[in-house]
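A.B. asks: what follows is a predicted structure for the sequence shown.
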Amino acid sequence: MRLGVSKSVAISLGMSSKGYYRLAKTKAVQLALNNKWLESQGLVSIKDQWVKFHYS
């Protein structure tokens, strides 16, 4: 919920019997775990690495 998902959506995702891989495709997870959040966690953008490799 701190990442911008409503309480009801967070509860429904938490109670889902789907696995992590299938939940990753849901709109709520994609909104909460956006590129800005992933970057703040220390992950590197594959797109940025590809551009750097091919055009630098």
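C.D. replies: All right, it came through fine. Residues are numbered from 1 along each chain as shown.
A.B. asks: from now on I want contacts and neighbour counts done on CA atoms only, so please keep to that.
C.D. replies: Fine.
A.B. asks: need the longest helix for this protein.
C.D. replies: Scanning the chain for the helix with the most residues, using DSSP state H, yields helix 46-55.
A.B. asks: what ranges does this structure have for its helices?
C.D. replies: 7-14, 20-23, 27-32, 35-40, 46-55.
A.B. asks: put this next to the previous one:
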Amino acid sequence: MLGWAVTFLVIALVAAALGFGGIAGTSAGIAQILFFVFIVLFVVALIARAVRGRPPL
């Protein structure tokens, strides 16, 4: 999922450099959403691991 966020971020940067504002804004928004979803899932995985009795990482 983090790979998808980075991919959309790169698309947004390239589109912004070429002057495609609409595509850049949409790609940046998608990258931001995917990044936050990744962070939430990472925290949930850490909590689940800690609840099962294993130390987090």
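C.D. replies: Structure's in. What do you need? If you're wondering where the values come from, they're calculated on a predicted model, not measured in any experiment.
A.B. asks: quick check: TM-score for this pair?
C.D. replies: Aligned and superposed, the two chains score 0.27 in TM-score terms (TM-score structural alignment, normalised by the length of structure 1); 32 aligned residues with a Cα RMSD of 3.8 Å.
A.B. asks: please identify the most buried of the helices of structure 1.
C.D. replies: helix 27-32 (a mean of 14; mean count of other Cα atoms under 10 Å).
A.B. asks: helix, strand or coil: sort out Val37 of structure 2 for me.
C.D. replies: For Val37 of structure 2, the assignment made with DSSP: H, G, I helix; E, B strand; the rest coil gives helix.
A.B. asks: Gln32 of structure 2: which element?
C.D. replies: helix 21-51 (DSSP states H and E).
A.B. asks: for that helix, name the packing helices and strands.
C.D. replies: In terms of contacts (3 or more Cα pairs under 8 Å, 6 or more residues apart in numbering; DSSP states H and E), helix 21-51 of structure 2 is packed against helix 2-18.
A.B. asks: what packs against the helix it packs on?
C.D. replies: helix 21-51.
A.B. asks: buried ones in the helix it packs on?
C.D. replies: Ile23, Ala24, Gly25, Ser27, Ala28, Gly29, Ile30, Ala31, Gln32, Leu34, Phe35, Phe38 (16 or more other Cα atoms under 10 Å).
A.B. asks: okay, the residues you listed in JSON lines with distance to Val10 of structure 2 next?
C.D. replies: JSON lines is the format used below for these (distance: Cα to Cα, whole Å):
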{"residue": "Ile23", "distance to Val10 of structure 2": "12"}
{"residue": "Ala24", "distance to Val10 of structure 2": "9"}
{"residue": "Gly25", "distance to Val10 of structure 2": "12"}
{"residue": "Ser27", "distance to Val10 of structure 2": "9"}
{"residue": "Ala28", "distance to Val10 of structure 2": "9"}
{"residue": "Gly29", "distance to Val10 of structure 2": "12"}
{"residue": "Ile30", "distance to Val10 of structure 2": "11"}
{"residue": "Ala31", "distance to Val10 of structure 2": "9"}
{"residue": "Gln32", "distance to Val10 of structure 2": "12"}
{"residue": "Leu34", "distance to Val10 of structure 2": "13"}
{"residue": "Phe35", "distance to Val10 of structure 2": "13"}
{"residue": "Phe38", "distance to Val10 of structure 2": "17"}
